[in-house]
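Colleague: sequence unknown, structure follows:
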């Protein structure tokens, strides 16, 4: 009888020790998600391939800088355009105002063999506007503007807000750039879908090279 009690006591101690050892095991650390990345940023703008942004289209080769003081079109910002594009200042901008935007510079692709323009606009008005309200006011006054899409992005190092929409003849693009001297709008105007495709690399160049004047 004493032997049976001793055996039972030994078994009880063994079970208790096993439970204690199990409780002392550290909790497993969760495995990071496969989508997590050390370089990921919640504020980074993802690259958008295909319509409507076409971020896969490489910028054209730079030739002329538009915007420096003393140039054909002195601007609150500077950016590059391809070779042979003709830059001219718009002197009668008030007569061609579109919404809150007054044209101040026009860059014509025709001498380079394309049909289309890059246009630069100064945003007027003392009333505070969100970037989307500013772009909507421009599009509303410009004519047909359907399939509107927007995104926050960068023009060079500068904070910007971009829009893409379907115009009367072709897809349109515009980027609203914040500068020390107010907001500047750069638009891409192609006469048709082929013209839009031909001049898009110039727009990508203007966008990627934008900066404040030195």
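Modeller: Perfect, thanks for sending it. None of these values were measured; they are calculated from a predicted model.

Colleague: CA atoms for contacts and neighbours, from now on please.
Modeller: Noted.

Colleague: regarding the residue nearest the centre of the chain, what is its secondary structure?
Modeller: Ranked by distance to the mean C-alpha position of the chain (CA atoms, centre = their mean), the top residue is residue 153 at 2.4 Å. Using DSSP: H, G, I helix; E, B strand; the rest coil, the structure places residue 153 in strand.

Colleague: got a list of what the residue lying closest to it once chain neighbours are set aside touches?
Modeller: Excluding the flanking residues, the one nearest residue 153 by CA to CA, 6 or more residues apart in numbering is residue 160, at 5.3 Å. In this structure, residue 160 makes contact with 152, 153, 154, 175, 176, 177, 178, judged by CA atoms under 8 Å, 6 or more residues apart in numbering.

Colleague: got another, please set it beside the one above:
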């Protein structure tokens, strides 16, 4: 059961507390709206002020580290695999949600979510395909190879239907492999406009991705 279409409307605090205890061409670059362009300029100008996540002492210990756009707030997510709710909301396609980075302090409605798995024998493409195979309602999936900082990566753009607004909206994710297991970084959003406005933060995470802290 997928999370993205539903979890984009589940408050982070509820999610954390409740679960605590093929197309081979590259995905097309979305045409940014004026809001997205403005957000991109702001993110580029203030990227250094957002700090990093994944390093030693950060809010989310991860096998990778990447830079955050200004005012985006990371918070670790702890999923109980024995909980039915935890499995439904925090586990997808062989990876488990470990970090949620909230855009609301930056003025947008959505999250960057980081998922981690245990199998080190899978390629980024295999990881991403499994993740999206378990995504409820994913349509028009376009896969492509890319790089996430220093790491080979697979990326996908797709649409899901928002149950809140009853309309299709864009989502995006990329996956990398690490010695400590695969990592998926996913960007949803309340709707396509919010998704596009948050793309600069997603691109910053991808561009600055590196192993360890």
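Modeller: In hand now; what should we look at? The structure presented is a predicted model; accordingly, all values stated were derived computationally and were not measured.

Colleague: pretty sure the residue nearest to the centre of structure 1 sits against residue 176.
Modeller: No. Residue 153 of structure 1 lies out of contact with residue 176 (CA atoms under 8 Å); the separation is 9.7 Å.

Colleague: list residues touching both of these two?
Modeller: Contacts common to residue 153 of structure 1 and residue 176, judged by CA under 8 Å, 6+ apart, are 160, 161, 162.

Colleague: how many neighbouring residues does the counterpart of the last one in structure 2 have?
Modeller: To tie it back to what came earlier, the one meant is residue 162 of structure 1. Structural alignment (TM-score structural alignment) places residue 162 of structure 1 against residue 155 in structure 2. Look at residue 155 of structure 2: counted by other CA atoms under 10 Å, it has 25 neighbours.

Colleague: helix, strand or coil: sort out the closest residue to residue 155 of structure 2 other than its chain neighbours for me.
Modeller: Computed as CA to CA, 6+ apart, the closest residue to residue 155 of structure 2 that is not its neighbour in sequence is residue 174, at 4.1 Å. Of the three states, residue 174 of structure 2 takes strand according to three-state DSSP.

Colleague: for residue 125 of structure 2, same thing?
Modeller: helix.

Colleague: which ones are touching the residue lying closest to residue 165 of structure 1 once chain neighbours are set aside?
Modeller: The spatial neighbour of residue 165 of structure 1 that comes closest, neighbours along the chain excluded (CA to CA, 6+ apart), is residue 148 at 4.5 Å. Residues counted as contacts of residue 148 of structure 1 (CA under 8 Å, 6+ apart) are 163, 164, 165, 166.

Colleague: what lines up with residue 148 of structure 1 in structure 2?
Modeller: Per TM-score structural alignment, residue 148 of structure 1 is aligned with residue 141.

Colleague: in structure 2, what sits opposite residue 135 of structure 1 in the alignment?
Modeller: So residue 135 of structure 1 corresponds to residue 128, using TM-score structural alignment.

Colleague: those helices in structure 1, which residues are they?
Modeller: Ranges of helices within structure 1 are 2-23, 131-142, 193-209, based on DSSP state H.

Colleague: can you pull the contacts of residue 161 of structure 2?
Modeller: 5, 137, 138, 167, 168, 169.

Colleague: ah, wrong one, I meant residue 193 of structure 1
Modeller: 169, 170, 171.

Colleague: map it onto structure 2.
Modeller: So residue 193 of structure 1 corresponds to residue 192, using TM-score structural alignment.

Colleague: can you tell me which of the contacts of residue 161 of structure 2 comes closest to residue 14 of structure 2?
Modeller: residue 5 (16.0 Å; CA to CA).

Colleague: how about that closest one: what's its closest non-neighbour residue?
Modeller: Distance criterion CA to CA, 6+ apart; nearest residue to residue 5 of structure 2, sequence neighbours excluded, is residue 162 at 5.9 Å.

Colleague: tally of neighbours for that neighbour?
Modeller: Around residue 162 of structure 2 there are 21 residues (other CA under 10 Å).
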